[in-house]
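In: Need coordinates for the following:
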Amino acid sequence: MSGFTRHRRSKQVIATFTGFEADLLRSLASQLVELLRNEAAAPVESTDPLEAMLDFDGPTQAPDDPVLARLFPSAYHGDEEASSEFRRFTEGGLRDGKSRAACTIIDDLEEAGLPPLLEEDGLMIDVELDEDAAHTWMRSFTDLRLALATRLGIEDGDEDYWMQLPDDDPRAQAHDIYEWVGYLQETLVLALQR
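Out: Down below sits the predicted model:
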């Protein structure tokens, strides 16, 4: 994987993934979609007809899952009522947007030729993204990295800890995936600047 680049003539953002890389990325995006859709807090039904019409019936409590709490932090620390109201009006839309962004990655990989079940060795997947799709991928990479960092317990300045883990340690392998998604995001940002 060489990362994302921008095609000189078409201005498309392009990358070539091995079948394994594309399947891994699809799996990560699918897991994120599942988490976002299945762990949604129960909505609060509004008695206000205008609010009901505008669908302001989102959750009012912070998510219990640490990843979701990281993806949807409280807006007003120290003011539970304001945080609750903000969450009620925004979290549903934010969840939908994050889910759609992850689905864009899945759809784009499959449109580029990734089969539903990866069975072919040596398969290469060429992905071409227009500017809007590239920005969507970039946002979803942020969500994927936040999710991975939260699950792994990654903190600023703990690089030595991760570097000392043996290669066969599952945590080291998961950290490598976290770093790889960061690399993809970085090359995508650079490609968009060109």
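In: going forward, measure contacts and count neighbours with C-alpha atoms only.
Out: Will do.
In: How many neighbouring residues does residue 166 have?
Out: For residue 166, the count of nearby residues is 11 (other Cα atoms under 10 Å).
In: wait, isn't it in contact with residue 172?
Out: Yes. Using Cα atoms under 8 Å, residue 166 makes contact with residue 172 at a distance of 7.0 Å.
In: now the other sequence, so there's something to compare against:
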Amino acid sequence: MPGQFEPLPGGGAAVALDAVEISIIRSLAVQLLELIGPGPAEDAQGDPLAELFADGPSEPPADPVLRRLFPDAYGDPGRAPASPREAEERRAYSAEFRRYTENDLRAGKRDNALAVIRSLDELASAGEGGAVLQLSAEESRKWLGALNDLRLAIGARLEIADEEDTDFLFRLPDEDPRKPMVMAYLWLGGLQETLVGTLMP
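Out: Okay, here's the model as predicted:
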């Protein structure tokens, strides 16, 4: 799937997508939305301040994908704590930071995924088959955030710990059940890289 973003005059980006590509990206964005979940005040009886002042969770998510999307803010994951006291301090600082920031982070990720879905729905409603998606500069930034989150999510499922540790992806045999996820991961990476290029001055 060779789609590449190209810069538009005056800002923004465009990419040609066929019907299959549109369907794949939309499906992944919907799954991401479902994984992130609703906001904390979805059942707040229309109180606009409820979500603004709702405390977030203080514990890291159990799901490895959500842990990748919402990592702890304190401590070096590659370095073990020097003492039990340091480990406890890390947990306390991370819990406090998560409590006050995770709701906003989730809202931002939901907003980005929804922007992808809406723009693809508009594109699909414009006609049958493939089409050229045109994004404003703001929409491009939302797409970039969503593409990054999708790659983080797929990377977590593939147990990719480091971007430099992806050589094995190219060596997987076609019959490996992870192959479709690998193809999506690599394709989204290409889209992300070309979209970044359109945002560079």
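In: Send over the TM-score of the superposed chains.
Out: TM-score of the superposed chains, computed with TM-score structural alignment, normalised by the length of the first structure, equals 0.82; 178 aligned residues with a Cα RMSD of 2.4 Å.
In: Just give the number of residues close to the nearest residue in space to residue 126 of the first structure that is not next to it in sequence.
Out: Using Cα to Cα, 6 or more residues apart in numbering and skipping residues adjacent in sequence, the residue nearest residue 126 of the first structure is residue 16, 4.4 Å away. Neighbours of residue 16 of the first structure under the rule other Cα under 10 Å: 18.
In: Residue 16 of the first structure looks like it's in a helix, true?
Out: No. According to DSSP: H, G, I helix; E, B strand; the rest coil, residue 16 of the first structure belongs to no helix; its state is strand.
In: and residue 87 of the first structure, what pairs with it in the second structure?
Out: Applying TM-score structural alignment, one finds that residue 87 of the first structure aligns to residue 98 in the second structure.
In: Could you tell me how many residues sit around its match?
Out: When counting by other Cα under 10 Å, one arrives at 23 neighbours for residue 98 of the second structure.
In: which strands and helices sit next to the longest helix belonging to the first structure?
Out: Criterion DSSP state H: the longest helix present in the first structure is helix 80-111. In terms of contacts (3 or more Cα pairs under 8 Å, 6 or more residues apart in numbering; DSSP states H and E), helix 80-111 of the first structure is packed against helix 19-38, strand 124-129, helix 131-152.
In: in stretch 62-77 of the second structure, what's buried?
Out: 65, 66, 68, 69, 70, 71, 72, 75 (16 or more other Cα atoms under 10 Å).
In: Contacts made by it with the rest, please.
Out: If you take Cα atoms under 8 Å, 6 or more residues apart in numbering as the criterion, stretch 62-77 of the second structure is touched by 35-36, 60-61, 90-91, 93-95, 97-98, 102, 105, 149, 152-154, 156-157.
In: Go ahead and flag the most central residue of the second structure.
Out: With distances taken as Cα atoms, centre = their mean, residue 149 lies nearest the centre of the second structure, 1.3 Å away.
In: With adjacent residues omitted, what lies nearest to the residue mapped onto that one from the first structure?
Out: Applying TM-score structural alignment, one finds that residue 149 of the second structure aligns to residue 143 in the first structure. Excluding its sequence neighbours, the residue lying closest to residue 143 of the first structure (Cα to Cα, 6+ apart) is residue 71, at 7.0 Å.
In: Need the counterpart of the one you found in the second structure.
Out: By TM-score structural alignment, residue 71 of the first structure lines up with residue 69.
In: count of neighbours near residue 158 of the second structure?
Out: 17.
In: how far away is the aligned residue in the first structure for it from residue 146 of the first structure?
Out: When the first structure is aligned by TM-score structural alignment, residue 158 of the second structure is paired with residue 152. Counting by Cα to Cα, to the nearest Å, the gap between residue 152 of the first structure and residue 146 of the first structure amounts to 10 Å.
In: Check the separation of the first and last residues in stretch 55-67 of the second structure.
Out: First-to-last residue span, stretch 55-67 of the second structure, Cα to Cα: 18 Å.
In: follow-up on the earlier one: in the longest helix of the first structure, which residues are buried?
Out: In helix 80-111 of the first structure, counting by 16+ other Cα under 10 Å, buried: 83-92, 95, 97-99, 101-106, 108-110.
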